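Novice: Model the structure of this input:
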Amino acid sequence: MMSTLQQDQATDFASPEARYFNREMSWLSFNERVLAEARNPAYPLLERLRFLSIAGSNMDEFAMIRMAGLVGQVRSRVTTLSIDGKTPSQQLSAIAARLRQLETMQQAALEELRPLLAGQGIHIKGGDLADERAEAWLKQYFLDHIVPVLTPQAIDPAHPFPFVANQGIGALFNLERKEDGSRLVEMVLIPGALPRFIRVPQEMTDDGVIYVATERLVVRFAPLMFPGFTIRGDGVFRVLRDSDIEVEEEAEDLVREFRSAIQRRRRGQVIMLELDESFDPEAEELLREKLGLGEAFVTKTLGMIGIGGLAAVVGEDRPELKFVPYTPRYPERVMEHDGDCFAAIREKDIVIHHPYESFEVVVDFLRQAAADPAVVSIKQTLYRAGNQSPVIAALIEAAEAAKSVTAVVELKARFDEEQNLKWAGELERAGVQVIYGFIDWKTHAKMSMVVRAEEGGYRTYCHFGTGNYHPITTRIYTDLSFFTADPAFGRDAARLFNFITGYVEPQGTERIAISPLNLRERLYEHIDAEIANARAGDPAEIWVKVNSLTEKGMIDRLYDASQAGVRVVLVIRGICCLRPGVPGLSDNITVKSIIGRFLEHSRIWAFGNGAPLPGDQAIIYISSADAMSRNLNRRVETLVPLTNATVHDQVLEQVLLANLLDTEQSWLLDGETGEYERVEDDGEPFNCHEYFMTNPSLSGRGGALKDSRVPRLTLRKGGM
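Specialist: Next up, the predicted model:
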C-alpha cells in the first residue's frame, strides 16, 4: 500500500516539496554518508579517521559557502524560494537542526575511534592527562615552541577586540588577580603557523605516540602564561567566516580585483562559532558580543572542535593501519609505441581511467609536446592545478622553447584563487599567453589541444577530461581522460578555445556540445529520443553518472522520461534533488550513491538509442559538467561523445556497469524520505573500486589484452 505522502504526491506533483528534495539538506545527507565510513569496520583505522576528518572539512566548507549564502539572503531580505519551495530563513532553520545531529554523530565517531587507535599505540588526547614522562615533554615543548609565538591580549575598553581569522582557533580565560581579586578576561589566539596537533614521540611515552591539539595544550598550561592569576574559567572557540568571493562584473583589472576579494574573504562575516560545552559563561557572553554574531550559528560540543584537523593524525606512518598502497598502471598502449603519446593517440582514441591508470600519461602528453620540435602550439585550460604542478612546468618549458602556448586560468576556482593567481604570474613571466576567460562564467572545461606539424600539414591532438589537472586529486578521484587525434574534435577544440579567449561564439560544432551554448539541449534531445522509443514500444534506457543533480529542468525532463516508460538509473555521489521511485512521477528512476576508497568524480551519460543497455548501439558521452544550474547556465563545459568501439565499451561495459553493480560501497535513495540506505548484498558482493584496481582497462591495454582475461560484467536481472 502507498503511504499518505505517496498518495499525496501521486495527485499533487505541482507542489515543489512533493517534486524535489532541498539542495542543502541533500548535501548534508551526502556528508552523513561520508561520516558513516568513519564507522565502517571494514576499513583500516587510520582510513576511518581520514573519513572523519574529510566529513569535518566538508562541514566547514558548507558553512563558509552555502550557509553564508543563505545568511546573506536573509540579511538582504531576499525571498527567493529554493527548488523545494523554502525561503532562506526556513532553510537555515532546518540546516541548524541537521547540523546539530551531524555534530553529535561526528563526536560519537571520534569517541568510537579513540580507544581503537589507542589499542594500536596512537593516542588522541583531549582534556585527559598523558603519562608522567609525556607530560614533562609537553610542558617543555609548550615553553620552548608555543609560548614564544603566543600573544595574550586583555579584553577591555583599553584594548581593541582582536580580529579572529577565518577557521581561527583561540582560547578565552576568565582570570582573577591573586593580589587584589580584580577580574580580567584574556584572549589567546592560536597562530596559523603552529601545528594543529603536537605529537609526543614514542620514546617519550610509555605506550605509543600521543597527539594533543595545540589549543588543549594552551588551556592545560595556561597558568604558566598568567603568573599571579587564578584561572576561574576558560574555553576554546573556533570561528568560520563567509568565504564566498564576489567580483564586480565591470572590474577593469580582474587580477587586482581578485586579490582584493581574497583579502575581503579573510574578514568575512562570522557564520559559525564553535565552543566548548564547558565554555566559561562570562567569557562566552563577551565573545558573542564582540564578534557581532547576528544570524551566525553557534554550536557547543563536549568533544573536539575543528574535527577536520584530524587529517594531521592520519599522516602517522603506520601503513598497516591504512589501505594497502596502490600503484596505478601506465597505459600499455603508450608503452607499445616506445612511450610516444602522439603515436599511440594517432593509432586510435584512448580513454584513461584515473586513478587506476596513471595521470602521468597526461603529464607526459604535455611534456612531449613541450620538447617536440614538431609541435607549434599548445592550448590548455586550468581550473585546479595544485601547488606543485607538473602541468604548469610543462607549459613553461614549452613557452621557453619558443612554442605558442595559451593557458586559460580560471581565477574563480573556489579556494584555489590565490594559487591560480600565482600560476598565472609564473606562466606570464615565461612567455605564456594567459587568458582569464569570462567574468560572469567559470571556465570549468578540462581540455588540452596540441597542434603538431606532420606530413606537410598540421595534426591536432586533444585531451578532454572529467577532472582537474591536479597531481594530488588525480590519485584519489575517479576520472576519465579521453585522447583523440580525430580532426573533427580538433576543429571543435579550436572553436571552443576561440570562444573562451576571443568571445567568438561557435556557430556549430561537429562532435562536442558546449555549455552554456548547447550542452543542455544536446542532452534534452537524447532524453526526448528515449521517450519516443518508449512510446513506440522500443527499448528505452538512460544511465547517468554525475556528482550532483540539482537543475530543475533536467529533473523534470527525467520525470517525463520515467512517466513515458524509460528506465533511468542515476549514480549520483553527492546532491540529488530528484525524488526517485515516486508512484506516477518517477516510478522508473533509481538513484544510488557510491562512497568508498576513491572519490567518484567522472561524469558519464549513456542512452540506449533503441536497444537495451549496455549495448553497441548506445550513445555515450563523458563530460566536465554536473547536472546543476551553475554548470549548464554559468560555466563553460564540454560534453564529449565516444564513438571508437573499444573506448565506447570500456566506459559503458566497464566503468558505468561496474558502478551499477557495486554493492559494497553503495547507498540507495528513498524518494519519500530523502534518506539513504546501504545496499544489501544478495550473496554476490561486488566492489567496483576493487574491480578496477585488479582488472585492466580496455583502450589503454593495447596488445597486452591478448594475454589478459578481463572478467566480463553482466547486468543482473531487474537491474541493480
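Novice: For the rest of this, base every contact and every neighbour count on C-alpha atoms.
Specialist: OK.
Novice: Flag every buried residue along stretch 302-315.
Specialist: Neighbour-count burial for stretch 302-315, with 16 or more other CA atoms under 10 Å as criterion, is recorded at G303, M304, I305, G306, I307, G308, G309, L310, A311, A312, V313, V314.
Novice: Let's compare: structure for the following, please.
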Amino acid sequence: MSVEAGHFSEIEDQLPEDRFLDREESWLRFNERVLDLAGDPTLPLLERVRFLSIFASNLDEFFMVRVAGLARRMATGIALQTASGQQPRELLARTSEVAHELMLQHAAVFRDDILPALAKERIEILRWDELADTEKEELNRLFRRRVYPVLTPLVVDPAHPFPYISGLSLNLAVLVRDPETEETLFARVKVPPLLPRFLEASPSRFVPLEDVIAENLPQLFTGTEIIEHHAFRVTRNQDLEVDEDIAENLLQALERELLRRRFGPVVRIEVEESISPEVLDLLMTELGLDEGAVYRVPGPLDLGGLSAIADLDRSELKYPPFVPSEAALPHDVNIFATLRDHDVLVHHPYDSFTTSVERLIEDAAADPQVLAIKQTLYRTSGDSPIIDALIDAAEAGKQVVVVVEIKARFDERANITWARKLEQAGCHVVYGFVGLKTHCKLALVVREENDGSLRRYCHIGTGNYNPKTARIYEDYGLLTADAQVGEDVTDLFNHLTGYTRDTEYHRLLVAPDSLRGGLVSRIDRETENHRQGRSSHIRFKCNSLVDEVIIDALYRASQAGVPVDVWVRGICALRPGVTGLSETIQVRSILGRFLEHSRIYAFENDGDPEVWIGSADLMHRNLDRRVETLVRVRDQGHCADLIGRFDLAMGMDTQCWLLGAEGRWTRHDGSVHIQTHLMRTRRWRTVDGS
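Specialist: You can find the predicted model right below:
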C-alpha cells in the first residue's frame, strides 16, 4: 500500500486536518535535543564537545539532503502541499527560521559554556590575537612548512572567473588592493580540508587553521595590500539522482553521479557575523543566493571539526570505559550447537557484536560443514572482519552471496569499493532491486549437519553489519536456527537475487509488500480488542515516525482507548495528547552516550504479546521504497525482555524528552538513565537464554 503525502482514505479524511507535525521541523527539534546534551554540565566535558560536533555534522547533512530536496522540488515546479498542511515555500521559510535560531544557540553554547569549561581544564581554543608571541612565531613557521605549499589563492578578474566553491569547504574571502593601479580585487583561498581543523599552538592550546592562514595572507598576495578577509562556507545539494530504469550499469552510473555530486547547487552559506556587506553581497551574487540562505554566526565556522578536540587523550573528561558483555555467546560454546538449542537475542552495544554477529560469519567461513553464506550489506567499516570472513569463505570454495546496497547515502563510494573487492574474491555480488534500496539486515548460513541434513542459521538485526558503529549504536539482533525463519530468509534472498513474486512469509513482515499493512492490521486488532474489553497495548520504538497511514491507525486506536507508547529517537509527525484524538498516546525520546537505533513493534494481543524487531522505520521511504524486514520474536523470555525495555523507558523516573501536542520537546530529568542502567546490568543474560 503506497501512500504519498496529501492522499488519504475516506476514513482518514474524517480526522483533523492539522493532525500531523511537520517532519522537517521535527528533525530540527531532534538536533536541538543533541544540542541540549552539549549544554548539559552533568556530562563529561569532552563528550559535550562531541555533541557540539555531532550537532554541526547533523545540520550539514540536513541542508545537503532535506533543504536541498525542498529547494529542488520548488525549482522544478513539482512541490505539493505537505502532510502538515504547509506549502513548500512556507515550509522552507519556517525551516530557515528554526535553523537560524539553532545555529545561534549552537554558537552560544560553544562560546559561553564549552570554551570556559575547557579553559578550566587547561584546554583552550583561541583566536589569533589571543596567542602569545612565541606561539604566533611557531605557527608562522608551521605555516611555511606545512600549510603554504598546499594553498592556491584564486583571484577574480577578467581573465579569472569566480572560482567553484566545493560543498562544505571552508574558505577565506579576501579583498586585495594593487598599490600601483589602486584596483581592488576579490580572491578566494580554500582552507585545506586534509590539515587539522585546529592547530596546536602549544600543548593543549589550539587555534583555527583559517586564523593562521589569514595572518599569513601577505605571503600569498605579495606586493598587494590586504584590505579585509572573512571566512565563509557553503553547503550544496549532495543527494544523488540515478535513473535506474535507463542506467546500463548501476555501478558505473553511480560512480558518474558521485563525480557530479560536488557540483550540486548551493543551499546555504555560513559566514562570520563580522563579514562586510560588500563581500557578502559579492558572494551572494556569484553563488546565486538570497538572504534566506545566509547564516551569520559568531566564529569560528565548521564546528564539526570539534571532534578532534573531543578525541584528546583526557580520559577523565570522557565517559568511563565500557566493555560489552560476552555472556550471550561465551567463547567456550559452539555457536551452531547453541542456536540449535535455542534462539539468542543480542542487544548491542551491551552485548558484544564481535563475539556474536561477527563470530557467526567468521565461524561459518572457517567451518568445513558450511556450504553457503548469504548476507546483506548496507553500511560497513573500512576494515570490517565480516568482509574478510566473506572473502575467506569464497576462497575456501563456499557459495557466498552478498547483496550490497551501493546507494546507501554518503557511503556510496565505500560500498562500491567493497563490492568490487568481494567480486574479485569470487563472491556473488548483487545490488538488489531497481528502484528500491535494500536496507534489511540479514545473514543466512547453510550448514550440513552430522546426520547429512541441511540446517539454516540466521541473523536478523536492526542495525548495520558495522563493527565500529556497533560499539556506539543501540541495536538488537536475533540469532536463530528456527526452520520457519530459515525458510523465510532463504525465500527473501531468492527474491533479492533472482526473480520471484512470492511475498508470503511465516515469521517476517517485508516492505514494500506487507510491512505497512501488517503493522496496521495489528494496530486495528488492538483497537478491536480494547472495544471488546480485552487487554490491549501498543508499544513502538523507532528512529522516525512519519507515515500518515500508520499514524492515523494509531490515532484511531487512541480514540478507542488503547494505551500507545512511542519511543522515538528523531522525527515524529504524530501529535500526542490531543483531546479526542490522541489522549492515550505518549511519545518519548532518549538520547545519550549511545545512539538509540533499534526498531521494536510490540502488541499486547490480549495477553499473548506479539513482538517484532527489524530494520524498518515508519517513513514513506522505508515502507514504499526500501526492502525492509521485521521478524517476530517467539521466545517468551525475549518478548518479556523487550517489553520490559519499554516499561523502563516509559517510567516516570527515566530521563527523557517528552513530546507535546504542538511539537515541542520538554526535558524530563528522572533519576534513571536507561543506558547507564543497561550498562550496569549487562551480564543478566545466561547461555540458555533465561
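Novice: tm score of chain vs chain?
Specialist: Taking TM-score structural alignment, normalised by the length of the second structure as the basis, the two superposed chains have a TM-score of 0.95; 674 aligned residues with a CA RMSD of 1.7 Å.
Novice: Need the buried residues of stretch 302-315 of the first structure in a markdown table (columns: secondary structure and distance to L496 of the first structure).
Specialist: Written out in a markdown table, the entries for those read as follows (DSSP: H, G, I helix; E, B strand; the rest coil; distance: CA to CA, whole Å):
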| residue | secondary structure | distance to L496 of the first structure |
| --- | --- | --- |
| G303 | coil | 51 |
| M304 | coil | 48 |
| I305 | coil | 46 |
| G306 | coil | 42 |
| I307 | helix | 42 |
| G308 | helix | 39 |
| G309 | helix | 41 |
| L310 | helix | 42 |
| A311 | helix | 40 |
| A312 | helix | 42 |
| V313 | helix | 44 |
| V314 | helix | 42 |
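Novice: tell me which of these is nearest to M628 of the first structure?
Specialist: G308 (27.0 Å; CA to CA).
Novice: That closest one corresponds to which position in the second structure?
Specialist: Counting by TM-score structural alignment, G308 of the first structure lines up with G304 in the second structure.
Novice: ok, now S586 of the first structure?
Specialist: Structural correspondence for S586 of the first structure with respect to the second structure (TM-score structural alignment): S582.
Novice: Would you check that that match makes contact with D565?
Specialist: No - S582 of the second structure sits out of contact with D565 when judged by CA atoms under 8 Å, with a separation of 11.1 Å.
Novice: And the two? Which one has more around it.
Specialist: Neighbour count, other CA atoms under 10 Å: between S582 of the second structure and D565, S582 has more, with 26 against 22.
Novice: Next, the contact list for the more buried one, please.
Specialist: Contact criterion CA atoms under 8 Å, 6 or more residues apart in numbering gives Y555, S558, Q559, R575, P576 as the residues in contact with S582 of the second structure.
Novice: how about the third one, what's its match in the first structure?
Specialist: Aligned against the first structure by TM-score structural alignment, Q559 of the second structure finds its counterpart in Q563.
Novice: could you pull out the strands for the stretch 351-500 of the second structure?
Specialist: Counting by DSSP state E, counting those that start in this stretch, the stretch 351-500 of the second structure forms strands over residues 370-377, 399-404, 428-430, 437-438, 441-448, 454-461, 473-480, given from the N-terminal end onward.
Novice: compared with the first structure, how much does the third one deviate?
Specialist: Same thing as strand 428-430 of the second structure. Taken over the aligned residues, the distance from strand 428-430 of the second structure to the first structure averages 0.3 Å (mean CA distance after the TM-score superposition for the first structure).
Novice: Over to the second one?
Specialist: Once the two models are superposed, strand 399-404 of the second structure sits on average 0.2 Å from its counterpart in the first structure (mean CA distance after the TM-score superposition for the first structure).
Novice: quick one: that strand aligns where in the first structure?
Specialist: In the comparison with the first structure, strand 399-404 of the second structure aligns to the range 404-409 (TM-score structural alignment).
Novice: Check the first one too.
Specialist: Correspondence between strand 370-377 of the second structure and the first structure is established over residues 375-382, with TM-score structural alignment as the criterion.
Novice: In space, what's closest to the counterpart of V429 of the second structure in the first structure - neighbours in sequence excluded?
Specialist: For V429 of the second structure, the aligned residue in the first structure is V434 (criterion: TM-score structural alignment). Using CA to CA, 6 or more residues apart in numbering and skipping residues adjacent in sequence, the residue nearest V434 of the first structure is A407, 5.0 Å away.
Novice: In contact with that neighbour, which residues are there?
Specialist: Under the contact definition (CA under 8 Å, 6+ apart), the residues listed for A407 of the first structure are K379, Q380, T381, L382, V432, Q433, V434, I435.
Novice: and stretch 244-256 of the second structure, how far apart are its ends?
Specialist: End-to-end span of stretch 244-256 of the second structure (CA to CA, to the nearest Å): 13 Å.
Novice: Can you point out the buried residues in that stretch?
Specialist: For stretch 244-256 of the second structure, the buried set under the neighbour-count rule, 16+ other CA under 10 Å, comprises L250, L251, A253, L254.
Novice: Dump those into JSON lines; add secondary structure and distance to R634 of the second structure as well.
Specialist: As requested, those are arranged in JSON lines below (three-state DSSP; distance: CA to CA, whole Å):
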{"residue": "L250", "secondary structure": "helix", "distance to R634 of the second structure": "39"}
{"residue": "L251", "secondary structure": "helix", "distance to R634 of the second structure": "39"}
{"residue": "A253", "secondary structure": "helix", "distance to R634 of the second structure": "43"}
{"residue": "L254", "secondary structure": "helix", "distance to R634 of the second structure": "40"}
